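*Asks:* Okay, sequence plus prediction incoming.
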Amino acid sequence: MLGYRFTDYQPDPNQQGQSTFDQLLKIFMELMVITSGDVNETLQWMTSLDNQYNITNAEYGMGDFIQELKDKGYITDENAEGSFDPTAKTERSIRKSALEEIFGKLKKSGQGSHKTPHSGAGDEASTDRRDYQFGDSLEQIAMTDSIRNAQINHGLGNFTLTENDLEVNDTEFKTQTSTVLMIDISHSMILYGEDRITPAKKVAMALAELITTKYKKDTLDIIVFGNDAWQVQIKDLPYLKVGPYHTNTVAGLELAMDILRRRKTKNKQIFMITDGKPTCLKKGIKYYKNSFGLDSKILNKTLNLGAQCRRIGVPVTTFMIASDPYLKQFVQKFTEVNNGNAYYSSLKGLGNLIFEDYRRNRRKQFKQ
């Protein structure tokens, strides 16, 4: 029998014992993403919420919260207009909270955590042993095991240590990956009353925080695409806004390939978050646009670029935030010519899908 089971409300244990400021700060950070970093609009929303739901109390009001935000360096009003602006501390906090929300608490496993199925000339020690090979350093030699081998091979009476007796501590091969994350900021990302850009921004911030804190030798470049495509900095992610744009997937892929072409790493990949078909091309200074169905001119150009990415060894993983049959048909064609991956995701599951695919792709070396 299907139905609902009701239980007593249990407060979030993570919020128990938190100060009023910390509880309000969590709401503030969430709204900062939704308002694209507009501090004044965020505080107006919080004031409205306070009037309706009493999120503050008699001892600690919104004025106290705003003053504490200033005192702790989250916002500043030191500008000509006297309005509030976010600080670098706020940007870091937003990225950290996005990482924790989407990926959960990461366990400490040492700096790097570069896992591959291969051993090699890395500097991360493993528990495996192997025979000595010319070029191995003295520090790698496992002396205890090597001496034991000499005793077994030559006896105790005439102790001799030869090259064939030596064993070394193997090291794990460290991979490095260059990733370009493409984010669709066309108008359809907020169309029909559904906010798709906020989850996309959260994923981008979480991925940026993951790479910059856990995979420090990897690179992450972020580009947005609408009628055109351009690169944005990690610090600008909370402030991304959807524009009155069409979807120029070609421009996004061309810029992503140009960025990766300059990277020296062997592992390169593109992640593309989008909710719609390509609808735009740029020819000189003019745009060719068609929002109805799949335009063959735009589609063929997009598929050609997907095939070109495949030839240079750059897989494209597409995360489609939509379920329309004709959109799936486009993604299937694009994935086939690129030999990449595609996911048709709900907004709730988007973060976990990107995380898993990032970790899987970075563990192997793509052949060119």
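*Replies:* Arrived safely, thanks for sending.
*Asks:* Please count neighbours and contacts with C-alpha atoms only from this point.
*Replies:* OK.
*Asks:* What residues sit buried inside stretch 230-247?
*Replies:* Across stretch 230-247, burial judged by 16 or more other C-alpha atoms under 10 Å covers 231, 234, 237-238, 240-242, 245-247.
*Asks:* in this structure, which spans are helices?
*Replies:* Secondary structure of the chain (DSSP state H): helices located at 20-34, 39-53, 62-71, 88-103, 143-154, 197-214, 249-261, 296-311, 325-338, 350-361.
*Asks:* Contacts for the longest one, please.
*Replies:* Right, the one you point to is helix 197-214. The list of residues contacting helix 197-214 from outside it, by C-alpha atoms under 8 Å, 6 or more residues apart in numbering, reads 33-34, 94-100, 102-103, 111-113, 181, 183, 185, 189-190, 218-220, 234, 237-238, 240-242, 273, 347-348, 350-351, 354-355.
*Asks:* now swap in the shortest one and tell me
*Replies:* Helix 62-71 is contacted by residues 21, 24, 47, 50, 56, 75-76 when judged by C-alpha under 8 Å, 6+ apart.
*Asks:* quick one: the strands in the stretch 51-200 of the chain?
*Replies:* Read by DSSP state E, counting those that start in this stretch, the stretch 51-200 of the chain holds these strands, from start to end of the chain: 75-76, 85-86, 119-131, 167-172, 177-184.
*Asks:* Just the angle for the third one relative to helix 143-154, thanks.
*Replies:* Right, the one you point to is strand 119-131. With axes from the mean of the first three to the mean of the last three C-alpha atoms, to 10 degrees applied, the angle from strand 119-131 to helix 143-154 works out at 40 degrees.
*Asks:* put this beside the first:
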Amino acid sequence: MTGYRYGRYVDGPDPLEPPADLRSAVDELGREVMEGASPESALRELLRRGVDGTTGLDDLTARVWRKRAAIQRRHRLDGTLQEVRRLLDEAVAAERRELFPDPDDDARFREAVLDALPPGTAAAVTELASYDWRSAQARESYEKIRGLLGRELLDQRFQGLKQAMETVTTEDVDRIRRMLDDLNGLLADHAAGRDTTERFAGFMRRHGDFFPENPRNTDELVDALAARSAAARRTMNSMTEEQRRELAELGSQAFGDPETARQLSTLDGLLQGLRPGEDWTGSARFRGDRPLGLGEGAQAMADLAELDALAEQLAQSYPGARLEDLDLGALVRQLGPAAGVDARRLAELERLLRNQNLLERAPDGTLQLTPKALRRLGETALRGVLDSVRARGNRDSARAGAAGEPTGATRPWAFGDTEPWNVPRTLTNAVLRTGGLGLDVVDVEVDETEQRARAAVALCVDTSWSMVQDGRWVPMKRTALALHHLISTRFRGDALDLVTFGRHARTVDIGELTALEGVWEQGTNLHHALLLAGRHLRRHPDARPVVLVVTDGEPTAHLEADGTADFSYPSTPRTLARTVAEVDALSRLGTALTVFKLGDDPRLAAFVDMIARRAGGKVVSPDEDGLGAAVVSDYLSSRRSRR
């Protein structure tokens, strides 16, 4: 029998992982944009917070900084010096035990030599370099010092060599020296601009086991070595002056021969010349109680550098930043596999938002929402508004626009519908569902028909600063999105114009209105807004004129003949007269005028009541949460009120 074994999927992203929820992400983006953020900053904010249970960049960054602080808080860099001191004390104690029972003068002379050793660790080790040990245990401990120093110096620059060289023979030392000599020759040729392709290949054949990174060419070899060498330099920079002096002196005892230290010093110089961009001068403050050896210290410094690079990548603050730039390998090394999964999900979300035509670059280089994204926002806004309408006891009509005339759109059949079937769409649905012509009720689509005359609608929204400071900015935008989506999808024959008015008024598209930022500006120029609304209505003489005004303040500005805005607070009789004159002009067109009054300003209440009576319109006073439902309900009722 064939057996099967199941385990964690390790070859890239989990294929069973649920896809990113784009709808939720677009809603989040839209909320940020409507509150005044640019799409660029809204996307950054979304990625920082995370979405749908995925850890955001802020949380990942916090984990990076916590790990960085933990490395410095737990460790100190004198581990090699402490171990050398321990081995030295062990060797001296063993030698004294060997000499103590011996009564001859040579034993007493040797004890005097040991008594006269300098207090410094490096000086004492150097002093004993030529000492003829009587104790085999003492000689072994002293040789361990030389082997330890050699391994630590190599581990500083060649990661993992210390563990691979727990025991070092004379042949090993000779091989290391040959490798260093060949390496320095290779790098010297590379620095001189010579072609090192063949020399590199021969070097890797002879010494490739020293380099688990498996570099493919000299440049990759230099990159790997320079990063480690720079970390070793920063380790030394982080020590005290006395510790650096001690280690420099001890270096000459590595493997019992100063040649190794000289070759490593030459290697460091070559690497610094080849990669001056590495951090060769940095340092860090370690304040813990766990000692690290030279190799471990270099690894700790390399980890700190990697964590710093990750923090910069996660901040996404540099020009052209993309989550695809994130070093996932480094993130997994430092924070674990779960962090890699979260980062991949965020990068995938960013990629989908860009690649599925939800975000695009404007001509000026800024990021903006696409029409597709705006449609999704409008659909969400309209759904919320219609839910509110139904909760208030109103019923949405499935019919749109002149009686009995098809709009060209279709929709799924629902119980009670009397519209004619759309046969092509119905049969297409059946074929797609079954592969044949097995017709079911779920396949049926009917033609939408218009029941009322087409309308020309002008939605005029107040964008003065009071709308921002009183929390009416986002409800106003959500209302415009909902109405725009309703008309563009259900009442396609209607013509909608969006007009904003502050000190001046202007016609905007839904994208501009969605991304509009609040600006401190005095003035509520309803006169100019109604002028633009009237111009829109006159362009559609065959349509029923509808004007919807959303405002929280009485008119305080009007447009002069030269195009300048005349502002005065409180409002002047001239501003009120010019505004009322434009209301009268709209009334003569047969316009259905509705004013949505926000707030409790008595002067505004008196003014809108007056113009409603004058124009045969009406005033609605919704709260901020009910604004969208009020506007959409009024629009629908205006269409039904007249055949």
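*Replies:* Cool, got the structure. Keep in mind it's a predicted model, so treat the numbers as computed, not measured.
*Asks:* overall similarity of the pair, as a TM-score.
*Replies:* Superposed pair, TM-score by TM-score structural alignment, normalised by the length of the first structure: 0.70. Supporting alignment: 296 aligned residues with a C-alpha RMSD of 3.4 Å.
*Asks:* picking up where we left off before, could you dump the contacts of helix 62-71 of the first structure into a markdown table and include distance to Phe292 of the first structure and neighbour count?
*Replies:* Written out in a markdown table, the entries for those read as follows (distance: C-alpha to C-alpha, whole Å; neighbours: other C-alpha atoms under 10 Å):
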| residue | distance to Phe292 of the first structure | neighbour count |
| --- | --- | --- |
| Phe21 | 49 | 18 |
| Leu24 | 44 | 17 |
| Thr47 | 42 | 18 |
| Asp50 | 44 | 15 |
| Thr56 | 49 | 20 |
| Ile75 | 44 | 21 |
| Thr76 | 46 | 17 |
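*Asks:* Of these, which is the nearest to Thr175 of the first structure?
*Replies:* Here the nearest of the contacts of helix 62-71 of the first structure to Thr175 of the first structure, counting by C-alpha to C-alpha, is Ile75; it sits at 38.8 Å.
*Asks:* Name the nearest residue to that closest one, ignoring sequence neighbours.
*Replies:* Pro86 (4.6 Å; C-alpha to C-alpha, 6 or more residues apart in numbering).
*Asks:* what's the matching residue for that neighbour over in the second structure?
*Replies:* In the second structure, the residue matched to Pro86 of the first structure (TM-score structural alignment) is Leu369.
*Asks:* for its match, what are its contacts?
*Replies:* When contacts are counted by C-alpha under 8 Å, 6+ apart, Leu369 of the second structure touches 39, 358-360, 511.
*Asks:* so where do the strands sit in the stretch 1-150 of the second structure?
*Replies:* For the stretch 1-150 of the second structure, strands defined by DSSP E, counting those that start in this stretch occupy the ranges 75-76.
*Asks:* what do we get in the first structure for Cys460 of the second structure?
*Replies:* Superposed on the first structure with TM-score structural alignment, Cys460 of the second structure falls opposite Met182.
*Asks:* what's the spacing between its match and Met272 of the first structure?
*Replies:* Noted for Met182 of the first structure: a distance of 5 Å to Met272 of the first structure, by C-alpha to C-alpha, to the nearest Å.
*Asks:* ok, for Arg375 of the second structure, nearest residue in space, not its chain neighbours?
*Replies:* Among residues not flanking Arg375 of the second structure along the chain, His485 sits closest, at 6.7 Å (C-alpha to C-alpha, 6+ apart).
*Asks:* To which residue of the first structure is that neighbour aligned?
*Replies:* Aligned partner of His485 of the second structure by TM-score structural alignment: Glu209.
*Asks:* Relative to Gln231 of the first structure, how far out is that match?
*Replies:* Using C-alpha to C-alpha, we find Glu209 of the first structure at a distance of 18 Å from Gln231 of the first structure.
*Asks:* What of Leu237 of the first structure?
*Replies:* Distance of Leu237 of the first structure to Gln231 of the first structure, given as C-alpha to C-alpha: 11 Å.
*Asks:* quick one: contacts for Gly616 of the second structure?
*Replies:* Neighbour list for Gly616 of the second structure: 587, 592-593 [criterion: C-alpha under 8 Å, 6+ apart].
*Asks:* That one pairs with which position in the first structure?
*Replies:* Aligned partner of Gly616 of the second structure by TM-score structural alignment: Asn339.
*Asks:* which stretches of the stretch 101-250 of the second structure form helices?
*Replies:* Listed in chain order, the helices of the stretch 101-250 of the second structure (DSSP state H, counting those that start in this stretch) span 105-115, 121-127, 136-157, 161-164, 170-191, 197-207, 218-237, 241-250.
*Asks:* The fifth one: which residues count as buried?
*Replies:* With burial defined by 16+ other C-alpha under 10 Å, the residues of helix 170-191 of the second structure counted as buried are 173, 176-177, 179-184, 186-188, 190.
*Asks:* Among those residues, which one lies nearest to Leu636 of the second structure?
*Replies:* Each of the buried residues of helix 170-191 of the second structure was checked against Leu636 of the second structure using C-alpha to C-alpha; the closest is His190, at 77.8 Å.
*Asks:* State the distance from the closest one to Pro18 of the second structure.
*Replies:* Looking at His190 of the second structure against Pro18 of the second structure, where the rule is C-alpha to C-alpha, the gap reads 49 Å.
*Asks:* Likewise for Val385 of the second structure?
*Replies:* Counting by C-alpha to C-alpha, the gap between Val385 of the second structure and Pro18 of the second structure amounts to 30 Å.
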